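> Next comes the sequence, and after it the predicted model I'd like to discuss.
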Amino acid sequence: MSRKGDADNSSIYSLADDKLKPDYKNFVVCPYDKHHVVLACRLATHLVKCSANHPGNRMVRCPFNSTHVLQASFLSTHVLTCPNLKDLMHFTNKETFRSPDQMAGRVEYIYCQENWNDEPETKVYDPQEHCSKNILLRSLVGGTPSQRKEFRETERKKFKELMECNEL
């Protein structure tokens, strides 16, 4: 016996289940331990840790891609068929490799008449001097209680003098 709306609910649940399922295309199996399934973007980090846990294995890394880890007996075959070999060949072949000048294009230099060395000398900013001449709330950090008390008294006197100068 079916109730009204059962078909609608089943489609909602199937959509929710699809969103919760992990995308297995992004996962790879660790070459050191077949029970380790890792995200492809985290494989390099995992291989460093996992290789430390399996020091007895005779595994070597591909010279073209550090995430290619295989047994030493298969290295020579892998080097010939490695998909990352074409990247190295691209950069070593002078006919296909473009120089940095060719990649960037021609850069025209713009002549500028401004010279910062000809500017007049300016006074260097001194924060202590600025604070002493303006009404700013400051606190002494790291002093003894007597030093903090003395600092607060001098700040009060400074405020009083600055307030009197501003009133005139």
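Done, it's in. Since we're looking at a predicted model, the values are computed, not measured.
> For the rest of this, base every contact and every neighbour count on C-alpha atoms.
Noted.
> how about the strands in the chain?
27-29, 37-39, 59-61, 69-71 (DSSP state E).
> Next, format those strands as TSV and append distance to L140.
Shown next, in TSV, are the strands of the chain (distance: least, CA to CA, whole Å):
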stretch	distance to L140
strand 27-29	56
strand 37-39	52
strand 59-61	58
strand 69-71	59
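> D6: which of the ones you listed is closest?
For D6, the closest of those is strand 27-29, at 35.2 Å, according to CA to CA.
> what helices or strands is the closest one leaning on?
Judged by 3 or more CA pairs under 8 Å, 6 or more residues apart in numbering; DSSP states H and E, strand 27-29 is in contact with strand 37-39.
> what does the strand it packs on contact?
By CA atoms under 8 Å, 6 or more residues apart in numbering, the surrounding residues in contact with strand 37-39 are N26, F27, V28, V29, C30, H46.
> Look up how far M59 lies from the last one.
Taking CA to CA, to the nearest Å as the measure, H46 falls 15 Å from M59.
> And for the second one?
Relative to M59, F27 is positioned 21 Å away (CA to CA).
> In terms of neighbours, single out the busier of those two.
Remark: of F27 and M59, M59 carries more neighbours, 18 against 15, as counted by other CA atoms under 10 Å.
> Let me know whether the more buried one touches Q71 as I believe.
Yes: counting by CA atoms under 8 Å, M59 touches Q71, with 4.5 Å between them.
> hold the first one in mind and look at this next one:
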Amino acid sequence: MASTKLAGYEETVICPYNKCHVILKHRFQTHLIKCARSYPEIVLETCPFDVTHRYRKEDLQAHVEECPSRENFDRYVYSVSNGNGPKVPPVEPTPRPKPPPPKNDDDEDWDHYNTPTYDPQKYAMNAKVLRTPGLMTPSERRKFADAERKRLSQIDRRQQ
């Protein structure tokens, strides 16, 4: 997984599944997933320190010993195990007030409102909205466009 920087481009990485694939580094994880599906016959193991590092089983141990991402892991493990890690004072949980009891609003019943249902076609017929024709033949579209012009001009006259 050699990382290179081409002139005029961002940093690129070569795909372990197909050496012809040169991918931008920030798109590499997504590409690896797609390429792994496309090449099921190529079995590569994933590095425990960086998921974008894929190697054959026999090469993985050598890579793990010299993986550049291992430094972050080692730094964390040794700082925690030596007691040299960041000194963070223990945080005690703050008591939260109890929520108020729920109100019992039994008088509200949404099923018995006497309001008509919303009809978008009916609304669009009376509003200054451009409607699009559905699946129509060219002659039907022309008729629809003429009817729309008339409808919109009538709405304009009513608003003046």
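Sure thing, it's come through. Keep in mind it's a predicted model, so treat the numbers as computed, not measured.
> Work out the TM-score between the chains.
In this superposition the chains share a TM-score of 0.51, using TM-score structural alignment, normalised by the length of the second structure; 110 aligned residues with a CA RMSD of 3.4 Å.
> coming back round to it: quick check: which of the strands of the first structure is nearest to E167 of the first structure?
Between the strands of the first structure, strand 37-39 lies closest to E167 of the first structure; by CA to CA that is 70.0 Å.
> Tell me where the first structure has helices.
Along the first structure, the stretches classed as helices by DSSP state H are 6-20, 43-53, 75-81, 85-92, 100-104, 127-133, 145-167.
> mind checking which of those is nearest Y111 of the first structure?
Using CA to CA as the measure, helix 100-104 is the one of these that comes nearest Y111 of the first structure, at 20.0 Å.
> Now check the first structure for the residue matching I14 of the second structure.
Using TM-score structural alignment, the partner of I14 of the second structure in the first structure is V29.
> Please read the previous query as pertaining to T52 of the second structure.
By TM-score structural alignment, T52 of the second structure lines up with T67.
> Now do the contacts for that match.
So T67 of the first structure contacts L43, A44, L47, R61 (CA under 8 Å, 6+ apart).
> Mind picking the two most distant members of those?
Spanning the widest gap among these are L43 and R61, at 13.0 Å by CA to CA.
> More neighbours: the two, which one.
When L43 of the first structure and R61 are compared for neighbours, L43 comes out ahead with 19 against 14, by other CA under 10 Å.
> Ranking by neighbours, what's the top pick from the contacts of strand 37-39 of the first structure?
Ranked by the number of neighbours (other CA under 10 Å), the contacts of strand 37-39 of the first structure place C30 first, at 19 neighbours.
> okay but that residue is in contact with A40, surely?
No: assessed by CA under 8 Å, C30 of the first structure is found out of contact with A40, at 9.9 Å.
> The longest helix anywhere in the second structure: which residues count as buried?
Determined from DSSP H, the single longest helix within the second structure is helix 138-159. Judged by neighbour count (16 or more other CA atoms under 10 Å), helix 138-159 of the second structure contains these buried residues: F144, E148, L152.
> Map the first one across to the first structure for me.
Read that as F144 of the second structure. Using TM-score structural alignment, F144 of the second structure pairs with nothing in the first structure.
> if we can go back for a sec, using a markdown table, lay out the contacts of T67 of the first structure together with distance to V124 of the first structure.
What follows is these, written out as a markdown table (distance: CA to CA, whole Å):
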| residue | distance to V124 of the first structure |
| --- | --- |
| L43 | 52 |
| A44 | 50 |
| L47 | 53 |
| R61 | 57 |
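> and which of these is nearest to P55 of the first structure?
For these, the nearest to P55 of the first structure is L47 (12.0 Å; CA to CA).
> Over in the second structure, tell me which residue corresponds to the closest one.
Under the alignment (TM-score structural alignment), L47 of the first structure maps onto L32.
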